[in-house]
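>>> Turn this into a structure:
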Amino acid sequence: MTGSDTLSRRAVLGGMTGAAAAAMLHTPAMAAVSLDLAKYRGKVVYVDFWASWCGPCKLSFPFMQQLAGRYPANDLAVITVNVDRQRAAADRFMQQVRSNLPVIYDAAGDLAQTWKVADMPTSLVFDRKGTMRFRHQGFFPGKVREYDGHIAQLVREG
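Prediction:
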């Protein structure tokens, strides 16, 4: 996790610590949409920010589908966050990539701004305690083994 991620977390959490902080970790009070990871407590969570106009995003969806299918639901949750301003574009994209992964629509970019997401796609990988452990900026097929390794490591940590 980078220093800027720590600052973002502090801003979101308002100085809370412990279980209260973990429950509120990803739900900025002022955001129009929220990403409440508290309901995924005890699971590794892979959150992917994407847009319909993003070529590498199209490459990442088969990887994420395989990832979601490889692990039991009690070990891993894969959540996608779309940043398109027009939901119709996002819906067309999801049909093209034939994905059934959950989507949070962030048309105003609130979540993307909270997590300082500038590159598409960007994936944030959280451990079972809700701590962001890995950040993948962009999607590179040559790095799939590395991405898989990050998930496997966190799942093994139990």
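>>> Could you use CA atoms for every contact and neighbour count after this?
OK.
>>> show me what contacts the residue nearest to the spatial centre of the chain?
For the chain, Val47 is the residue whose C-alpha lies nearest the centre (C-alpha atoms, centre = their mean; 1.2 Å). Going by C-alpha atoms under 8 Å, 6 or more residues apart in numbering, Val47 touches Val78, Ile79, Thr80, Val81, Ser123, Leu124, Val125.
>>> Let's compare: structure for the following, please.
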Amino acid sequence: MLRALFILIVLTLPFVSAASEVENKITVQWNSLPGESLNQHKIKFAELKGKVVVVDFWATWCEPCKEALPHYMELHKKYKSKGLVILAVNEDDSVADRDAYLKKTPYPFPVFADPGRKMLETFGVAAIPTVFIFDRNMKPVTFVRGFDAKKAQAIEKSIQDLIIAK
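Purely as a prediction, here's the structure:
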């Protein structure tokens, strides 16, 4: 049911912003992670301060999401030592599908479930995949909905700019 809702949103509301955006200012405020990481990569919210943070909303039934995750693995490898933290937030209805996927495809960064879709709501996500990028002060800098080569380049450029701006 949720999958159908996301597909409907993607098809009927392609111009709806994934976050409150006025004059290119994104207003996303959050102060906690959605529980424990599903894949044993432990992190506390307080540890994010001073880091460039990427938050990716994804699901196993979403093909662009599964295309994006390997890209985030590469970004993690490339920029982790320079202060990048990637957090993946899974929005699957099926715990079995999610767990089977994560067992087959492990990721080197924390992957979270989103009980009750609270984080999805906090971020105002209209469709997945959606990725948010935060600066070292936890200020939202940009978000990107969908995934393709052009968007992958834009995401990496944003990360590079924030890492250099240290």
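>>> ok so, going back, just put the contacts of Val47 of structure 1 in TSV and tack on secondary structure, neighbour count and distance to Gly18 of structure 1.
Listed next are the contacts of Val47 of structure 1 as TSV, based on DSSP: H, G, I helix; E, B strand; the rest coil; neighbours: other C-alpha atoms under 10 Å; distance: C-alpha to C-alpha, whole Å:
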residue	secondary structure	neighbour count	distance to Gly18 of structure 1
Val78	strand	19	24
Ile79	strand	20	24
Thr80	strand	19	26
Val81	strand	23	26
Ser123	strand	24	25
Leu124	strand	20	21
Val125	strand	24	20
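>>> re the thing from before, just the element for the residue nearest to the centre of structure 1, please.
If you go by DSSP states H and E, Val47 of structure 1 is part of strand 44-50.
>>> Show me what Ala68 of structure 2 aligns to in structure 1.
Aligned by TM-score structural alignment, Ala68 of structure 2 pairs with Ser60 of structure 1.
>>> For its match, which three-state class applies?
helix (DSSP: H, G, I helix; E, B strand; the rest coil).
>>> Distance check, the equivalent of Val47 of structure 1 over in structure 2 against Leu11 of structure 2.
Alignment note (TM-score structural alignment): Val47 of structure 1 maps to Val55 of structure 2. The gap separating Val55 of structure 2 from Leu11 of structure 2 is 23 Å, by C-alpha to C-alpha, to the nearest Å.
>>> thinking again about what came up before, nearest to Asp110 of structure 1 among the contacts of Val47 of structure 1?
Distance to Asp110 of structure 1, by C-alpha to C-alpha, is smallest for Val81 among those, at 10.7 Å.
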